[in-house]
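# Okay, sequence plus prediction incoming.
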Amino acid sequence: MPLRPRYGDLLLIVLIILPLLVALPRLGGLGGPPELWLTWVGRVAGILGLAMMLLAAAVSIRLPGTDRWFGGLARLWRLHHWLGFTAFILVMVHVLALGLAAVPASLDAAVATLFPPLSHGATWLGWLAWLAMVIFLAPTFDFFGQPHYQRWKRLHLVSAVALLLGLGHALLLAGESALWWLLGLAGIGAIVWRKLVSPRVARHPYRVEAVERLARGVVELVLRPEGRPMAYEAGQFVYLTPLDERLSAGRGEEHPYTIASAPSDSRLRIGIKDLGDASHALQTVEPETRILIEGPYGEFYGRHFPERDQLWIGGGIGITPFVGGARDIAERGLTDGRVHLFYLANSPERAYYREELERIAAGHESFAFSQHYSRERGRLDEAYLREHCPDFTEREIYVCGPPAMNAHLKQLLAGQGIPASRIHSEVFDFL
């Protein structure tokens, strides 16, 4: 079956190309001496680079539901990074090509082109925009290790400065400004929404009703809505912001967590493993603490094919989307096909939801449950899968777990001839 088209991708392509199409009549052609086509290349690279910068900001708006136009928030995050990085490369090509175009005249002319008198404000706005981009993007290249999550998010304010300066550079030089104003408002508006408006109006207030300890370093928060509960689907995730002043870390910080409850549950349940300062602090959060929830996001089960049975493989805290899916089956039953869940853990005591999943499997013929413990059997292999689920290569497959587990499973499944289009997973790195 072909992949479902992602209409957001098509929209991005149109918006990237549109400023270039508008400007092309003024840019001339590629013929003539080298200085002319280098000038053409430089201007085209600059137009495409700025368009990508503004669109990278625009797609960061993170409105619940719109991420599904792009295949979920995890994929949209990758598009955001690809747009930003490609924009930076194009800006470098823009500068280099325009400088080289002036070299045939003289080296002094090339230097003057790139570094004119200060009265040439448009050019210097461009240089300031480039400098802001370097400051913003440098941590993402991991020169000094992976940046701190919250500092990295605050650093996005520097990207707003780069956008404003780059937009000023374009407006002073462009013959047609309406389209740049439109893209500029989209990019800057998205940042204003994300940083100033969304935290105040787009979050759902909840209270911690209970903290259920599942294992050492793992809890499930049971959250009670203060007002109208948030609607969501199984497998989606949210950003959780705790407001408890007694927390040792993470107060007022947003972090993504997968929903573990069924959509019909009157309470929102979120499994949290001690994996960092913020998640460590939440292990001891007090009941009645106020929590803000933003979302839902993602489409983990969004690509559903009724003609195929499903194989779910979860490990570590990555079991939570499957717990939500299993609880949904327990509430509503399964309308089509069969599901087989493999729970991967080091040992039975680290299989946090094992007993509940066994009960669900016992009560629903269409839901099968298998457990695999690496201390007993090593890594999951093809023989174990085939022993417990003989038709696994014919199923739609959903994978969620630690990065090493995901990589091993994707390699294992691909080795069995299963196409990548039937293997689905989501990763939360720096969402």
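Arrived safely, thanks for sending. Numbering: from 1, shown residues only.

# CA atoms for contacts and neighbours, from now on please.
OK.

# Pretty sure L341 sits against F369.
Yes: judged on CA atoms under 8 Å, L341 makes contact with F369 at a distance of 4.9 Å.

# These two: which is more packed in?
L341 (23 against 20; other CA atoms under 10 Å).

# what helix or strand does that one sit in?
strand 339-345 (DSSP states H and E).

# cool, G314 as well?
Per DSSP H and E: strand 310-315 holds G314.

# Show me what that strand is in contact with.
When contacts are defined by CA atoms under 8 Å, 6 or more residues apart in numbering, strand 310-315 is touched by residues 319, 322, 337-345, 392, 395-402, 405.

# this is the comparison structure:
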Amino acid sequence: MSLTSTAQRAPSSARFVTLGRRLRGPVAMGALCITPMLLWALAQPLSTRWTDPSVTLTNIAVLLALAGTSSFALNLVLGARLRVVERFFGGLDRMYGVHKMNGRVTFCLLLGHAVLITASRAVVSGASAAALFTGKAGWVVSFGVLALGFMTVAIVFTLYGRLNHEWFIYVQRSFGFIFLLAGLHVFMTSGTKASSPALTYYLAALSLAGLAAFAYRSLLGDVFIPRLRYNVLQVTELGDHSVREITMVPDGRRLSFTPGQFVFVTFGSSAMSKEFHALTLKPAGESEVMTFRPGAVANQYHPFSITSASSEPELRIAVKAVGDYTSALHWLEGGAEARIEGPYGAFSHLRIPNRRQVWLAGGIGITPFLSMARSLDAPGYLIDLYYGIEHDDQGYFLDELFAIGDRYTGLRVIPWRRDEQGFITADAVGRISGPIEEPDFLICGPPAMIDNLTRQLRAAGVTDSRIHFEKFGFA
């Protein structure tokens, strides 16, 4: 087929506009965290803040606490998956990336606060410093010590524990209760807040927003979060039997979505429940020692890409068996209830003005592109879809994609077998698809694939405004 370009060149400012959209979330969070520090600085003359080493250390510690408390509250807001916040950050993957980084920053700020407070007391006497951790300093201090201790444990489990999805969710939910302890410490501690109503009101508003977001998502989600009910119509095993496409029909209102988006799903499956117990111990040497099992734990929503066309009456998702829950879907039966939350994500060919596009998929990363391909109907698109697979059994949906390419002449499907051709590279794409400066590139696959291709495309002169990808993960 002809690959004559119809690319609409973006203006030179497009890269900066895209960069601005990507940075506006982190910049806004930084401003919200700096604000209480400015209010603190305006509350009293700065000359009184640095009169001796103990006072100096205490005041620096207070600044860290103000920023840390603010960033902690904001992380609870990010964790609530509010649609308006997701759009502000440019997609759930970017929002969760900021959430992960901000969690680490929050911990460092609060740990720094504890270290400097201890040092400020040690300057006076060792006994004064020890009193902070023995309960002799009072309950107000103990609330802060307990909060930091629990936070340390939760951070270690999150970053270094081999947690399955269920355990990960429970650890994340613990942060709301940890923040409550930290809030008691903050607001019961005397200090600048007494002379600065603005600082008190600001911290109170931010803290209430964080606690409200935590309650909305983790405690009252079944009441307030809009979810749609579907029923499982069919479960189809594909390829090497590790991937299943689940077809569902609406029980009421139908989900409206843009091709490329994903949803969070939980299944009410009696067959899954019979196969799994609430708590299972595994022998040494396996990946998990203890795990809650799907079907026995209610209200666990897992993210899956939509594979159906946006015009279809049914909703389809594709699932690869890589963990407890996805493996358990082997027992999912027709007629089981599904609850759907979403859609989420900003990864779609329809959001890109340039109709000359290259789609790069790796493994199960084909799923958002499948929805896009099934939805193709507008004229003018010239798309090359590179589908990276390990071997022929993993070419899920390949026959259907070829059939779509036969009907829609603007789509060319290019299978890429890693065992024969190696990894997909920007150089290879340039040789096959023509000048690399013309198309927009959409990438979905393993994180290493996304990182490598993004780096290669940038090195080849492709601007960030023409590289689109979606990384997803909870950790």
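Yep, that arrived. Just so we're clear, the structure is a prediction, and the values are computed from it rather than from any experiment.

# Do a quick rundown of the strands in the stretch 101-250 of the first structure.
204-215, 218-225, 237-242 (DSSP state E, counting those that start in this stretch).

# after superposition, how close is the second one to the second structure?
In this case it means strand 218-225 of the first structure. On superposition with the second structure, the mean distance recorded for strand 218-225 of the first structure (mean CA distance after the TM-score superposition for the first structure) is 0.9 Å.

# In the second structure, what stretch matches that strand?
Under the alignment (TM-score structural alignment), strand 218-225 of the first structure falls on residues 243-250 in the second structure.

# which of the residues in that stretch are buried?
243-250 (16 or more other CA atoms under 10 Å).

# What is the aligned counterpart of L357 of the first structure in the second structure?
L357 of the first structure maps onto L401 in the second structure, by TM-score structural alignment.

# what's the neighbour count on that match?
There are 20 residues near L401 of the second structure, going by other CA under 10 Å.

# ok, now which ones touch it?
370, 373, 413.

# Could you narrow the residues you listed to those that are also in contact in the first structure?
Contacts conserved in the first structure for these, counting by both residues aligned by TM-score structural alignment, their matches' CA atoms under 8 Å: 370, 373, 413.

# which residues touch the second one?
Contacts were defined as CA under 8 Å, 6+ apart; by that measure A373 of the second structure touches 309, 401, 404.

# now the residues you listed as TSV including distance to G144 of the second structure and secondary structure?
Listed next are the contacts of A373 of the second structure as TSV, based on distance: CA to CA, whole Å; DSSP: H, G, I helix; E, B strand; the rest coil:
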residue	distance to G144 of the second structure	secondary structure
A309	51	coil
L401	57	helix
I404	60	helix
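
# which residues in the second structure does the longest helix along the first structure align to?
Using DSSP state H, we find that the single longest helix of the first structure is helix 73-101. Here helix 73-101 of the first structure aligns to the second structure at residues 92-120, judged by TM-score structural alignment.

# Can you point out the buried residues in the matching stretch?
92-100, 102-103, 105-107, 109-114, 116-120.

# again, but for stretch 400-419 of the second structure
401-402, 404-405, 408, 410-417.

# Just these: which are in strands?
Among those, DSSP state E puts 411-417 in strands.

# what range in the second structure matches stretch 124-140 of the first structure?
Under TM-score structural alignment, the match for stretch 124-140 of the first structure is residues 142-158.

# superposed on the first structure, where does the matching stretch end up, distance-wise?
Mean for stretch 142-158 of the second structure is 1.4 Å (mean CA distance after the TM-score superposition for the first structure).

# if we can go back for a sec, tell me what the strand holding L341 of the first structure is packed against?
strand 310-315, strand 367-373 (3 or more CA pairs under 8 Å, 6 or more residues apart in numbering; DSSP states H and E).

# average offset between the first one and the second structure?
Taken against the second structure, strand 310-315 of the first structure registers an average deviation of 1.0 Å after superposition, with mean CA distance after the TM-score superposition for the first structure.

# For that strand, buried residues please.
Those would be 310-315, for strand 310-315 of the first structure by 16+ other CA under 10 Å.

# Nearest to T284 of the first structure among the residues you listed?
Taking CA to CA as the measure, T284 of the first structure lies nearest G315 of the buried residues of strand 310-315 of the first structure, at 23.3 Å.

# Excluding residues flanking it in the chain, which one is nearest E390 of the second structure?
Distance criterion CA to CA, 6 or more residues apart in numbering; nearest residue to E390 of the second structure, sequence neighbours excluded, is R418 at 5.2 Å.

# go on, F267 of the second structure?
Nearest residue to F267 of the second structure in three dimensions, chain neighbours excluded: A338, at 4.5 Å (CA to CA, 6+ apart).

# which SS class is that neighbour?
strand (DSSP: H, G, I helix; E, B strand; the rest coil).

# shouldn't it be in contact with I246?
No: between A338 of the second structure and I246 there is no contact under CA under 8 Å: 10.5 Å.
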